[in-house]
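In: Sequence unavailable; structure follows:
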């Protein structure tokens, strides 16, 4: 590490810290070996240990360099694939548990905990067409439809073992592309010691989990999806980390990455530790990690997990269990500054990538630019829409008129942020049942309600996200230990749901009215949201060209409604672009024979109107004929 590196690392502005810290194969003079570097300012001694020296800390001591506590050494003769850790003596001279490398690019598969020498190895990318198209895409106006999945339980080999990254890509790329999704979103792939955490308690932030292969295998996974026209979004977890002895906790014998006071440094719900966002080196560690995935793995977006837990000092805490900020408030000012800087740096370095916040409160300006007082995220998950929609559709048909405001409430704030509408993994675990299982009624009603749910997802303003298994009406809750129930696709009603998702994605892509105005005030307006007696909603979606629109009608009851009149902006013939009651999707083919003509009868503030037959528990998508 040169003087400039040490200076930038010390002030927390080294954007490519991963090129200097960690283990890097290199040649010094004529001698090939590996250089090691680590931050441990309070350690008395630091050594590299591994399978190459019998894990003996006396063999390869490291040298302290610079004023900020960085250590480095070069060990001749080492090669990629060898195991290593750091041996540290704490500030009182006490021997600490052996520590894995915070910047390791590859980790031993659990239950092993060693780091593996790997380096930044070259990869021959074949995704140039995708990356060029990405540079020309405006994400906020694009048809963003995301398939969320957990790699370990999407599919498995016949013997129940994990598929590799390359095997997964060979199946997933054509599957998600055929269904019409634009992106896949992966539950965290960063190395983690505990399977049931689903990756949300990572310790190897710079290493794709070894459960499915090595770093080059994961690059091949991303490359294959890009070549199939699919973007890749990663769940990224800067909110907390587990306290396993080989990890970051008390790394040099002091609270280096985490706060010392448990009122600031420990998550009460998860039993994990909270990063000290006010420390420049910790900020540097996290921000350089975000850039690492965008740079080295061509990742298209980062969904930042548990943002609400970062923003509030009293998150899930009782009075007396938290420390107010310097102004006496509950906001975590250091975390706010970190998130703003994260987004500023990401968008400066990779302006064609995007960030998404999982933020569950009413914090203002999550997706507003930082120069306008916001946090700077590209998008925010609309958790309120998700909970209100599932609560409403979970009601029986007779009760829905009494809960009409639940389904319409999102319109009051839909343009406050740039939203992603998530039907995520969190909604199909821990006793919540699958999406199919949450729908009321007999089996045919459950299927019809599920079709309504997906139609509402694609009709509402905001980008779309669906967790795996929902696309074919998985009946049981998600279980991370087994693959999805793919055999359900052999049943016509489940295949109908599958076909509906494909057609909704196609419609979403083909019609700018369904995506261009997602993040604009005029992109979503009601025709009529007040017919609670009939549990009917009608709305308009508009493209950037206001003359390009689609009218959408929802009947949330099991009664067909003939002669239902809705006002529309222009006269002429309208085509039924999609009817969720089509027999092709498992419905009963109630509808309007595919087309209808307006009448000069004013309705809902429009001079023209359509006289519709609304199918039971169904949605109609209508637009003017060309």
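Out: Yes, it's here. All figures in this text were calculated on a predicted structure; none of them were measured in a lab.

In: C-alpha from now on. contacts and neighbour counts both.
Out: Fine.

In: residues making contact with stretch 415-427?
Out: Stretch 415-427 has contacts (CA atoms under 8 Å, 6 or more residues apart in numbering) with 140, 148, 365-368, 378-383, 385-386, 433-435, 457, 461-467, 478, 518-521.

In: let's bring in a second one:
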């Protein structure tokens, strides 16, 4: 090689000065391998290195090491290798030598189809494409990083592996999709990282966590963490194969809602948080013993502020590090399935917090949110609203939903705050919102997003549930998308909850004047597939506990709780109870505390707990209580007009199964000789009496059951005469209902 040719190898291309100053938008034009006749030029930028060598392997002898020339004191090195020869970099740092492949020697990383599907919002495996992916490229193990930031001028990966120096690993922009990519060899699971971003004005933004990180540091730390791709060895095939039947409309769905941090604190540590392995040993057996079919976890996706209870989520793809690793969360789900429990996660696609390390103005522009505050700012929570009309944002959210259902075998998602998504004027005054293209208040983009979400779940995870927390009268929330609905499996019945809790909070003396609060929910009970929720929202913010809402002395409060739960479990609709309700907890729930387990020293609290356990059992074994929950044929009024006595009676029905008669006496006055018409003659066994002494009731009842007489009543040819206990609910079924 002649001298002139050799010297020309060290001429620096355009863009080099920008690279050295940390403002180069195309680092691959300067760094890595570049053809130069019979040799290739290699350039490496290693700020603060004391020396850099090229290591060139040879087939039959030891590799050759060639010193690279330092051509700029800021850390740019240049060397040559034979054309097409493989090479590694050997970098001398102050504390030793590092040998690695050159990140800038690798070609394009993401395929054109991935880019195309991403831009259209139709990529359904984003958790395996975007973010930090451990992989092998050409026999080299490392991590491929991919980040959507179309309006950034420059993006770099920073982390422990490059001492958080944004000059070291600038990324390549795939212009067609606005995605930046880089493969960094010889790093792997456990590495902490973020992205350093310059906006279009070349201003340095605060370091950003990865929106699609699969793991994070434990808050208040905010870095993303690389995850082992071999997540967990699942053995829940039996559950997954039978899940569709367990979650069908005809199944007994009884959900225990849990805030994982405050369910129970580690012994001796009131500020501690149980990790997934501890919850696996304690929470799962408890929920199984109580007879629930599912655990619903308040958001366990990563969130910076614990006081939001998880509802201000930033890491939509990462289980919170507060409770352990992703693999430990997977183990918890697997253990639930092996114990016969389903797992539902609260999931928040409506809004996100404005923390500087998060999604807000992610690449210097309003990428995930709206620019106009009338569309992009949520006045209730002071958070930012996702731009559902942007394909990439919609795809990002749907990708998160599918990841939890597929990667973690989660059985359902409860979508939070759906009402705030459906209406552009939600919690806004006149002039504070923008109408849709038709001049209306409906958020057409959010509606389409929800339909796309439910269509995608039905396609990729057909046995999973998506549940809407929707508090308005929006029609067709649980109607299929093909029929013009939103496509949810179930909707929380917020109206039922408000009306019936209000009724139960009234002095029994005045309940006769508020009969409609019990009746009204049954006028629309079959307009949707409903879940009846007594959720965390009903025991916070000064509302008090459920027990405290019951009027009267301590005995009447506990009797009211027992009656209300039995009423709820016999009412059409699936069931949800927030933790602590079954304990008759005296005090309002507080996320920084724990449930009042010591309160079970009170026999009346134990009686409520026993009642919940028993109604769950009966709900499961009596088909009439669950099989036709969502259709009018599963319910028939018997007595709905006895407002003077505050008595209600109805039948729960299921084809081919014995009926269940439900009789509610919502006053503390026992009512002997109370005649009720029934459809079947013979002996009707008392399956449940909430006033039983086993529940610390007064023991008034019917001595196990009653025989009918041929006296017509309430439209039936026969009837039975009952003793109605005070503040109590009875379940009766002919010949015991086969329970």
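Out: Sure thing, it's come through. Treat the numbers as computed from the prediction; the structure is a model and nothing was measured.

In: In ChimeraX, select just the buried ones from the contacts of stretch 415-427 of the first structure.
Out: Buried members of those, defined by 16 or more other CA atoms under 10 Å, are picked up in ChimeraX with:
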select :140,148,365,366,367,368,378,379,380,381,382,383,385,386,433,434,435,457,461,462,463,464,465,466,467,478,518,519,520
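
In: just the strands in the stretch 251-400 of the second structure please.
Out: Remark: strands assigned in the stretch 251-400 of the second structure by DSSP state E, counting those that start in this stretch are 254-258, 294-297, 301-302, 315-319, 342-347, 351-352, 377-378, 383-385.

In: what does residue 184 of the first structure align to in the second structure?
Out: Taking TM-score structural alignment, residue 184 of the first structure has residue 295 as its aligned residue in the second structure.

In: contacting residues for that match?
Out: Residues counted as contacts of residue 295 of the second structure (CA under 8 Å, 6+ apart) are 255-258, 287, 341-344.

In: And the helices in the stretch 351-500 of the first structure, which stretches?
Out: Here the stretch 351-500 of the first structure has its helices, by DSSP state H, counting those that start in this stretch, at 383-393, 404-408, 435-438, 443-459, 492-510.

In: Out of those, which gets nearest to residue 66 of the first structure?
Out: Minimum separation from residue 66 of the first structure across those (CA to CA) falls at helix 383-393, 46.0 Å.

In: Please tell me which residues of the second structure that closest one aligns onto.
Out: The aligned range for helix 383-393 of the first structure is 494-504, by TM-score structural alignment.

In: which outside residues touch that stretch?
Out: Here stretch 494-504 of the second structure has contacts from 470-471, 511, 514, 517-518, 520-521, 532-534, 549-551, 560, 564, using CA under 8 Å, 6+ apart.

In: Now it: buried residues?
Out: Neighbour-count burial for stretch 494-504 of the second structure, with 16+ other CA under 10 Å as criterion, is recorded at 494-497, 499-501, 503-504.

In: could I get these as CSV with distance to residue 703 of the second structure?
Out: Listed next are these as CSV, based on distance: CA to CA, whole Å:
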residue, distance to residue 703 of the second structure
494, 37
495, 37
496, 33
497, 33
499, 33
500, 30
501, 31
503, 30
504, 27
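
In: Help me confirm that residue 147 of the second structure comes into contact with residue 174.
Out: No. Contact between residue 147 of the second structure and residue 174 fails when scored by CA atoms under 8 Å: they sit 10.1 Å apart.

In: Tell me which of these two has more neighbours.
Out: Taking neighbours as other CA atoms under 10 Å, residue 147 of the second structure and residue 174 compare with residue 147 leading, 22 against 18.

In: Trace the more buried one over to the first structure, please.
Out: Structural alignment (TM-score structural alignment) places residue 147 of the second structure against residue 38 in the first structure.
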